[in-house]
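Asker: sharing a model prediction with you, sequence too.
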Amino acid sequence: MSYLGKYLKMPPTFEMLQNLEEVIEKEGYSLGDLSLCLQVEFSPYEMTPYDVIPFANIGCDGIHYGFLTDFGMVSDLENAFIVCISPMDFDAPIKIVARNIREFVSLVCTMKDATTISNINLIKEEEQYISLFKELKKEIDEENEEQANYVVEKIRSTIGCKIIENVYNYVEKEIMTAREQQTILSTLDGIGIVSLGSMNRKHIKYKLEKDMEIKLEDVKSFFNSATTESKLAFIRDAQFTYIISDKIELKEWIINEMVKLGLNDEAGRLMKI
């Protein structure tokens, strides 16, 4: 699993899901009954953040879930925030949906459908969550629900996850608050940048927006005096606005800068996109 980089292997909860999949498949069920397809290969999209390691997808529209490593700052993938990437949702393709993989599994069990979780990317108000759950109840198919309930109970008994009583409160308040407490710079994708220890230095942002024309020389000048956190914020925003993928010269330069910062794993992922 070279795409895992320094992490070498998937965390325990992922391995438990893999083992469970083998067991329930013999009984005629699958995690796919919850639209949860585990993946052990790096299948990047232009919108997949370079410091996100995908571990599951829903089997359509390129929607996938991954571990947010914060450019390698996370020491254990078991404790990494979980990000939903929905490439076709151009206005809101990325959102943090869980505090860690165990809570992500709890969210899947609560929603009984990993596909539905991707809808969270597009909403943030409590009324929208209420409407989403009302629509879900209307679309319930008895046969599919029976299969989903069986798989959910198997997951809960195996992993010990809980049902989330208030999904809106969990995602929009608990998760967002926890993330905001970690970050010192905001980014266009909503993920932000955590502190890397650049004490007593001012973090300045290079303001970017979609379809913006930038000069490589200006970016180089910015990097000459920017903190590491500011550089990473630029990289996030430049990816989110497709500036990196649209400009080959900038992409090659960014790869070299990432290597200088010791971000070999992330640079390797960028090279594959």
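Answerer: Nice, thanks for sending it over.
Asker: contacts, neighbours, all on C-alpha from now
Answerer: Will do.
Asker: need the strands for the stretch 101-250 of the chain, in chain order.
Answerer: Along the stretch 101-250 of the chain, the stretches classed as strands by DSSP state E, counting those that start in this stretch are 183-185, 193-194.
Asker: output the contacting helices and strands for the first one.
Answerer: Meaning strand 183-185. strand 193-194, helix 228-240 (3 or more C-alpha pairs under 8 Å, 6 or more residues apart in numbering; DSSP states H and E).
Asker: what about Cys161, neighbour count?
Answerer: 19 (other C-alpha atoms under 10 Å).
Asker: same check on Asn19?
Answerer: 12.
Asker: assign Phe42 to helix, strand or coil.
Answerer: Recorded secondary structure, Phe42: coil (DSSP: H, G, I helix; E, B strand; the rest coil).
Asker: of all the helices and strands packed on strand 183-185, which one comes closest to Ile53?
Answerer: helix 228-240 (15.0 Å; C-alpha to C-alpha).
Asker: neighbouring contacts of that closest one?
Answerer: Applying C-alpha atoms under 8 Å, 6 or more residues apart in numbering, the external contacts of helix 228-240 come out as 46-47, 49, 185-189, 192-196, 198, 203-206, 208-209, 223, 244-245, 254, 261.
Asker: rewinding a little: got the helices and strands packed on strand 183-185 as JSON lines, with distance to Arg102 columns?
Answerer: Converted to JSON lines, the helices and strands packed on strand 183-185 look like this (distance: least, C-alpha to C-alpha, whole Å):
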{"stretch": "strand 193-194", "distance to Arg102": "22"}
{"stretch": "helix 228-240", "distance to Arg102": "26"}
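Asker: please produce a markdown table containing those, extended by mean neighbour count and distance to Ile159.
Answerer: A markdown table is the format used below for the helices and strands packed on strand 183-185 (neighbours: other C-alpha atoms under 10 Å; distance: least, C-alpha to C-alpha, whole Å):
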| stretch | mean neighbour count | distance to Ile159 |
| --- | --- | --- |
| strand 193-194 | 22 | 30 |
| helix 228-240 | 23 | 34 |
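Asker: quick one: closest of the ones you listed to Leu31.
Answerer: helix 228-240 (30.7 Å).
Asker: now find how far off-centre that closest one is within its chain.
Answerer: 16 Å (C-alpha atoms, centre = their mean, to the nearest Å).
Asker: cool, stretch 195-213 as well?
Answerer: 21 Å.
Asker: how long is it end to end?
Answerer: For stretch 195-213, the separation between the terminal residues is 29 Å (C-alpha to C-alpha, to the nearest Å).
Asker: go on, stretch 60-70?
Answerer: Stretch 60-70: ends 26 Å apart by C-alpha to C-alpha.
Asker: to Tyr65, which of the strands of the stretch 101-250 of the chain lies closest?
Answerer: Of the strands of the stretch 101-250 of the chain, nearest to Tyr65 by C-alpha to C-alpha is strand 193-194, at 19.1 Å.
Asker: and the comparison structure, right after this:
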Amino acid sequence: MNRLNYYGKYSVPETVRQLWEFEEELRQDGYSLDLDLGLIMTKEDIRYMSTPPDVIPFASCGVDGIHYGFLTDFGMVPDLEQAYIVSVSPMNFDQEVWLVASNIHNFLRVVFTENSMLYNYFSGVEQYISHQRHREQEEIEERIVRAKHKLQQRFSLEPMADMGDYLVRLEQKRQAEVVFPTRYLSGIIQTSSACEHQRLMIDAVKDGPDPEDVEFFFMNASVESRLAFIRDAQSKHLLDRPQLRESVIKGMVDMGLADEAERLNRSYDYQEQTIEISDKNEIASIVWYTDDSTND
């Protein structure tokens, strides 16, 4: 299976397909990728209101809706094998999204070495060290040790020598690439030749800006500015307003982000409605969701 619908333009990465195979190998040997290694592989689009539209989920941990996905940087990543991996925790209202690996191979190294950062957000290395210091020492079951050994052999994994240092280097790497910050650490990378970026304020009004202001902003702001607004508006849960979400989705399609627009729609559970949007090159038909009983 090279493609899944929700992957959009991307093929399923080779490592994900190998994990599907490895899951079956473990099962035949009496082990479980879920129970022994904390990974539940998925072929469905796990998506909550906090799941960024440029994140493609591939696994979850089975607790509190926490899931892991490839950060495509709005389609700029050429190969998902090299995409950052993020953790999305819908119940962690202070920080719902954070980086956990620079690519899927390093993600598996984290799974093998010490996986607490996959379901806990640490604002810095000091917090991680404090968490580990106060964490109850649990004896690791022999079957988990054996399952980890199988994972290590199957994917040629080197353990992380220092998880605190790894956290620091991961953040430094990402921040060196970001040209416009957003509420969550992922930020926006350079996607155009623009040198100046603007921010549409979303905190001045409780429910966010008017849809008309968003449409004007999308017509005049840099690409990076628009992408930052999408991230921040979603992270502030402003896009549950149907009219505001409609303006954002139309703007995304006009930017050539039809895959991301469809993913954003799937984050909201509303009445289904089809909208046709035309541009110079083609007519794009996307699905968005509106609640006719909601008054903005």
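Answerer: Ah, there it is. Predicted, not measured: the structure shown is a model, and the values here were computed from it.
Asker: need the TM-score between these chains.
Answerer: Superposed pair, TM-score by TM-score structural alignment, normalised by the length of structure 1: 0.91. Supporting alignment: 262 aligned residues with a C-alpha RMSD of 1.6 Å.
Asker: quick check: longest helix of structure 1.
Answerer: helix 142-159 (DSSP state H).
Asker: which helices and strands does that helix pack with?
Answerer: Helix 142-159 of structure 1 packs on helix 12-25, helix 101-111, going by 3+ C-alpha pairs under 8 Å, 6+ apart.
Asker: for Ile273 of structure 1, find the nearest of the strands of the stretch 101-250 of structure 1.
Answerer: strand 193-194 (21.8 Å).
Asker: compared with structure 2, how much does that closest one deviate?
Answerer: After superposition onto structure 2, strand 193-194 of structure 1 sits on average 0.6 Å from its aligned residues (mean C-alpha distance after the TM-score superposition for structure 1).
Asker: and that strand, which stretch of structure 2?
Answerer: Per the alignment by TM-score structural alignment, strand 193-194 of structure 1 matches residues 188-189 in structure 2.
Asker: same question for stretch 214-234 of structure 1.
Answerer: So stretch 214-234 of structure 1 sits over residues 209-229 in structure 2, by TM-score structural alignment.
Asker: repeat for stretch 66-77 of structure 1
Answerer: By TM-score structural alignment, stretch 66-77 of structure 1 lines up with residues 69-80 in structure 2.
Asker: buried residues, the matching stretch. List them.
Answerer: Gly69, Phe70, Leu71, Thr72, Asp73, Phe74, Gly75, Leu80 (16 or more other C-alpha atoms under 10 Å).
Asker: against Thr183 of structure 1, how distant is Ser118 of structure 1?
Answerer: 23 Å.
Asker: more neighbours, the two?
Answerer: Higher neighbour count among Ser118 of structure 1 and Thr183: Ser118, with 23 against 16, using other C-alpha under 10 Å.
Asker: is it true that that one touches Pro87?
Answerer: No: between Ser118 of structure 1 and Pro87 there is no contact under C-alpha atoms under 8 Å: 10.5 Å.
Asker: what do the two both touch?
Answerer: Common contacts of Ser118 of structure 1 and Pro87 (C-alpha under 8 Å, 6+ apart): Ile63.
Asker: nearest spatial neighbour of the alignment partner in structure 1 of Tyr7 of structure 2, skipping sequence neighbours?
Answerer: Residue correspondence to structure 1 (TM-score structural alignment): Tyr7 of structure 2 is matched to Leu4. Of all residues not flanking Leu4 of structure 1 in the chain, Ile53 sits nearest, at 6.8 Å (C-alpha to C-alpha, 6 or more residues apart in numbering).
Asker: ok but the one you found is inside a strand, no?
Answerer: Yes: checked against three-state DSSP, Ile53 of structure 1 lies within a strand.
Asker: neighbours of the corresponding residue of structure 2 for it, how many?
Answerer: In structure 2, the residue paired with Ile53 of structure 1 is Ile56, using TM-score structural alignment. Here the number of neighbours of Ile56 of structure 2 (other C-alpha under 10 Å) works out to 26.
Asker: which of the helices and strands packed on helix 142-159 of structure 1 sits most buried?
Answerer: helix 101-111 (a mean of 22; mean count of other C-alpha atoms under 10 Å).
Asker: and the contacts of that helix?
Answerer: By C-alpha under 8 Å, 6+ apart, helix 101-111 of structure 1 touches 13-14, 34, 67, 78-82, 97-98, 114, 117, 152, 155-156, 159, 161-164, 167.
Asker: could you do stretch 192-201 of structure 2 as well?
Answerer: Phe180, Gly208, Pro209, Val214, Phe217, Ala221, Ser222, Val223, Glu224, Ser225, Ala228, Phe229.
Asker: burial of the fifth one, as a residue count?
Answerer: I take that to be Phe217 of structure 2. Residues near Phe217 of structure 2, counting by other C-alpha under 10 Å: 18.
Asker: give the contact list for it.
Answerer: Per C-alpha under 8 Å, 6+ apart, neighbours of Phe217 of structure 2: Leu200, Arg226.
Asker: please apply the same query to Gly72 of structure 1.
Answerer: Asp51, Leu263.
Asker: okay if I get the strands of the stretch 101-250 of structure 1 as TSV plus distance to Met271 of structure 1?
Answerer: Listed next are those as TSV, based on distance: least, C-alpha to C-alpha, whole Å:
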stretch	distance to Met271 of structure 1
strand 183-185	25
strand 193-194	22
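Asker: and of those strands, who's closest to Asp61 of structure 1?
Answerer: Here strand 193-194 is closest among those (C-alpha to C-alpha), at 27.6 Å.
Asker: identify all contacting residues around the closest one.
Answerer: In contact with strand 193-194 of structure 1 (C-alpha under 8 Å, 6+ apart) are residues Asp70, Gln182, Thr183, Ile184, Leu185, Ser186, Thr187, Glu229, Leu232, Ala233.
Asker: now do stretch 48-57 of structure 2
Answerer: Contacts for stretch 48-57 of structure 2 (C-alpha under 8 Å, 6+ apart): 6-7, 42, 45-47, 67-75, 86, 88-90, 96-97, 231, 234-235, 237, 260-261, 263-264, 267-268.
Asker: among those, name the ones in helices.
Answerer: Using DSSP H, the contacts of stretch 48-57 of structure 2 in helices are Arg231, Gln234, Ser235, Glu260, Ala261, Arg263, Leu264.
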